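K.L.:
Predicted model and sequence below, questions to follow.
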Amino acid sequence: MTRVYLDHNATASLRDEARAAMVAAMDVVGNPSSVHAEGRAAKGLVEAARADLAEALGAQGFDIVFTSGATEAAALALSAGWSRVLGSAVEHDAVAAWADRVAWETLPVGRDGRVGAVAAAPGELVAVQAANSETGVLQALELDTGGALRLVDLVQLVGRVPVALSWLPPALYMISAHKFGGPKGVGALLVPQGTDLPALLVGGGQEMGRRSGTENVVGIAGMAAAARAAMAELAGGAQERIGQFRNILESAIAAGAPETIFVGKDSDRLPNTSCLVTPGWKGETQVMAMDLAGFAVSAGSACSSGKVRASRVLGAMGYDDEAAASAIRVSLGPETTEDEVLRFAETWTAKLKRHRARAA
């Protein structure tokens, strides 16, 4: 049985360009903090990657601080002693988990999953996920925060929606390499130059004094290569094709199971993401059934140590407990084919009918 991977929001396939860059970086022996030729060679790889990321993201005027991933990037931003943090009710756990650790106020969202007006002030931080990892719903990157700095989670957006950060209001931006075809375990926080942001990890003073510890040269090289490739792919129209396949998937499922709810269907969404709600059929059961049938999907964010539970995001959007526990996320990638999404829709619909028959 040939398996079909439809969980790209959890992690994307490693790009060939990233793999090649990482293999090359493995042969660079020096520590980037060493002053000899070998150290300078390693430092050169790190700085070249920093420049490539700035170009790929349109991030001129930002300090790019390399981290172990978006969770650490969020921690670096959120631990900076803000007088108040306002975070949307649909933030990723990497941000939402700070609600008990800082002066936190939750920003409600509407049925469409979007944040409305925000009343904040200088010295405060407003955390908003640019693209929700479960529903794909997009927030306004130009959100007016009344002079407060924003922390913007770009994890799901990079490589899927065009963005140039230098065109947007100043903000802290967090990214994670493995979401756009880079390696796992590396990410970055992009900080507007001149922003006072104390270190979370102290020690040798690497990363402009904001993140001590020897840089992950291999991972950083892979991340930059993946970003370059993802942006080239985006410019070539790959996401438009993926969006067409997502629409084909939803049309096929709607034809076979018209009671299915497509969360965020009437909102701006990531082109690759479909969140299906089928009340009465638990998301966990759907994931296991489809896994046995050869399809990898998820019941929400994959960053909760394998836990499967009712979606906090859907609850915040006004869905009841039954609906929130009956959702799955199907997320497509560059290698996904039309045949694969049609096979998924056919198999999923057959599984649903079998479940209904057993429950009758």
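P.N.:
Structure received.
K.L.:
Only C-alpha atoms from now on, for both contacts and neighbour counts.
P.N.:
Noted.
K.L.:
Secondary structure class of the nearest residue to Leu189 once chain neighbours are set aside, three-state.
P.N.:
Counting by Cα to Cα, 6 or more residues apart in numbering, the nearest residue to Leu189 once its immediate chain neighbours are dropped is Met174, at 4.6 Å. Of the three states, Met174 takes strand under DSSP: H, G, I helix; E, B strand; the rest coil.
K.L.:
where's Leu190, which helix or strand?
P.N.:
Per DSSP states H and E, Leu190 falls inside strand 187-192.
K.L.:
which residues are contacting that strand?
P.N.:
Residues outside strand 187-192 that contact it (Cα atoms under 8 Å, 6 or more residues apart in numbering) are 61-70, 73-74, 77, 170-177, 220, 223.
K.L.:
Derive a PyMOL selection command for the buried subset of those.
P.N.:
What follows is the PyMOL syntax for the buried subset of the contacts of strand 187-192, where burial is set by 16 or more other Cα atoms under 10 Å:
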select buried, resi 62+63+64+65+66+67+68+69+70+73+74+77+170+171+172+173+174+175+176+177+220+223
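K.L.:
Show me the contacts of strand 187-192 that map onto strands.
P.N.:
Secondary structure from DSSP state E places 62-67, 171-176 of these in strands.
K.L.:
on that earlier part again, my guess is the residue nearest to Leu189 contacts Val155. True?
P.N.:
Yes: if you go by Cα atoms under 8 Å, Met174 and Val155 touch, sitting 6.5 Å apart.
K.L.:
Mutual contacts of the two, please.
P.N.:
Ala70.
K.L.:
my guess is Ala238 meets Pro334, correct?
P.N.:
Yes: here Ala238 reaches Pro334: they are 6.8 Å apart, a contact under Cα under 8 Å.
K.L.:
buried ones in the one helix or strand Arg241 maps to?
P.N.:
Assigned by DSSP H and E, Arg241 belongs to helix 238-256. Neighbour counts over helix 238-256 (16+ other Cα under 10 Å) mark 238-239, 241-243, 245-250, 252-254, 256 as buried.
K.L.:
Second structure follows, compare the two:
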Amino acid sequence: MIYLDYQATTPLAPEAFDAMVPWLRDQHANPHSTHAAGRKAKAAVEYARAQVAALLPQGGRVVFTSGATESLNWAIKGLTAGDVVTIATEHAAVLDTVGALGRQRRDVTVLPVRHNGLVDMDAAFQAIVPGVSVVVAMLVNNEIGVVQPTAALSQLADFAGAPLLCDAVQGFGRMTIPECCDLVAISAHKIHGPKGIGALWIRDGITLDPLLHGGDQEGGRSGTLSPALCVGFGHAAGLMAERWETDATHVERLWMLATERLGPDWQINGSTEQRYHGNLNIRRDGLDVARLMSDLRDIAFSAGSACASGSGRSSHVLRAIGLSEAQARSSIRLGFGRYTTEMELTEAIDRIMAAADAQRIAGGIAA
């Protein structure tokens, strides 16, 4: 299997797995217990918290959660009632959450994006005004890799007196998290850590109403933490810090290989300048993506967000940048990173292009 779906999830780093094993096999104490075993587990959790915090801005605290979906829900719902402003290309964890608030008579503004996937700043200027309780913006889009102008949005949010919540799931560990953010949601399994754990970074001075009740173990978030998951997350974050330049160089090399190898029939969706290069979302007019994926079952790639797979809907992100329904449905996403080899990527692209060519030839014969 050639794995090219890094935006959906990343392979677990062997080092993170090894760090987790003792806490899964031998050390089962509750980190919130006061006996010696519990204190040892607590120390492991706090060390992991520091490893995660090292990749985040100063002047805030890291609260472990079950994942970025919980973090985003908590941050949006936990702020004082008021207007919410977000972007049309956000993850469903944001759009569905603000949609639920809209049904509760909270005013919600969803900003449009331009054809390159970047937010329409004129619309943002009109919408982000006093009375807004939170501005929500994804740092790196999970479907098309576009990097939003977080600093510019933060300036508008500051003027309005609203915090900026950043969904940094795809950018955490790969680029510097902007200091201007007030809340940051992240997830372990997108940085070669385990599934089932994420975090919310909260700037000092910001208070959120709890989303969960029943113990307040994390100072605003209730629930017993898993030392194994925390340790795996922390170890993965530490590896991201150690391998920052190496991973970035490798991704750039893979991006150049992929874009040079693809023929002129393939178009890149979204900005090619303001973009994370480990995400290559491309389309070819007339492509039958379902057939392509069936023909290439030993290559793992995506037709869009994993969270929307099986829904029957085309990508809301691709529609938001102005693609037609047919264009959206003829797009695929290739995600690559640390463990992708050049040989694997070359083989995958060659086979994808050959299968797409075969479709066109078969279509021409049938016509």
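P.N.:
That came through, no problem. Given the structure is predicted, the values throughout are model-derived calculations rather than measurements.
K.L.:
So what does the residue nearest to Leu189 of structure 1 match up with in structure 2?
P.N.:
Aligned counterpart of Met174 of structure 1 in structure 2: Ala185 (TM-score structural alignment).
K.L.:
and the gap between that match and Asp357 of structure 2?
P.N.:
Distance, Ala185 of structure 2 to Asp357 of structure 2, using Cα to Cα, to the nearest Å: 41 Å.
K.L.:
quick one: the strand holding Leu190 of structure 1 aligns where in structure 2?
P.N.:
Counting by TM-score structural alignment, strand 187-192 of structure 1 corresponds to residues 198-203.
K.L.:
Check the mean deviation of the matching stretch from structure 1.
P.N.:
Mean deviation of stretch 198-203 of structure 2 relative to structure 1 after superposition (mean Cα distance after the TM-score superposition for structure 1): 0.5 Å.
K.L.:
circling back: can you put the ones in strands among the contacts of strand 187-192 of structure 1 in CSV and add distance to Ser301 of structure 1?
P.N.:
As requested, these are exported to CSV (distance: Cα to Cα, whole Å):
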residue, distance to Ser301 of structure 1
Phe62, 29
Asp63, 29
Ile64, 26
Val65, 25
Phe66, 23
Thr67, 21
Ala171, 24
Leu172, 22
Tyr173, 20
Met174, 17
Ile175, 16
Ser176, 14
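K.L.:
which residues are in contact with stretch 162-169 of structure 2?
P.N.:
The contact list for stretch 162-169 of structure 2, computed with Cα under 8 Å, 6+ apart, reads 68, 72, 75, 130, 132-140, 153-154, 157, 177, 180-187, 190.
K.L.:
Could you rerun that using 6 Å?
P.N.:
132-139, 181-187 (Cα atoms under 6 Å, 6 or more residues apart in numbering).
K.L.:
Equivalent analysis for stretch 24-31 of structure 2, please.
P.N.:
Stretch 24-31 of structure 2 has contacts (Cα under 6 Å, 6+ apart) with 37-38, 41-42, 228.
K.L.:
Of those residues, which pair is most distant in space?
P.N.:
Ala37 and Ala228 (14.0 Å; Cα to Cα).
K.L.:
Neighbour count: those two, which is higher?
P.N.:
Ala228 (24 against 15; other Cα atoms under 10 Å).
K.L.:
Average offset of the host helix or strand of the more buried one relative to structure 1?
P.N.:
Assessed by DSSP H and E, Ala228 of structure 2 sits inside helix 227-242. Following the fit onto structure 1, the mean deviation recorded for helix 227-242 of structure 2 is 0.7 Å by mean Cα distance after the TM-score superposition for structure 1.
K.L.:
matching residues in structure 1 for that helix?
P.N.:
On structure 1, the counterpart of helix 227-242 of structure 2 by TM-score structural alignment is residues 217-232.
K.L.:
Stretch 343-358 of structure 2 now?
P.N.:
Mapped onto structure 1 using TM-score structural alignment, stretch 343-358 of structure 2 spans residues 339-354.
K.L.:
For that stretch, what is the distance to the chain centroid?
P.N.:
Computed by Cα atoms, centre = their mean, to the nearest Å, the separation of stretch 339-354 of structure 1 from the middle of its chain amounts to 26 Å.
K.L.:
what's the average distance of it to structure 2?
P.N.:
Mean for stretch 339-354 of structure 1 is 1.2 Å (mean Cα distance after the TM-score superposition for structure 1).
K.L.:
just to revisit the earlier point, and the strand holding Leu190 of structure 1, how far from the chain's centre?
P.N.:
On Cα atoms, centre = their mean, the centre of strand 187-192 of structure 1 falls 14 Å from the chain's centre.
K.L.:
returning to that earlier point: show me the contacts for the match of Met174 of structure 1.
P.N.:
With Cα under 6 Å, 6+ apart, Ala185 of structure 2 has these contacts: 68, 71, 167-168, 200.
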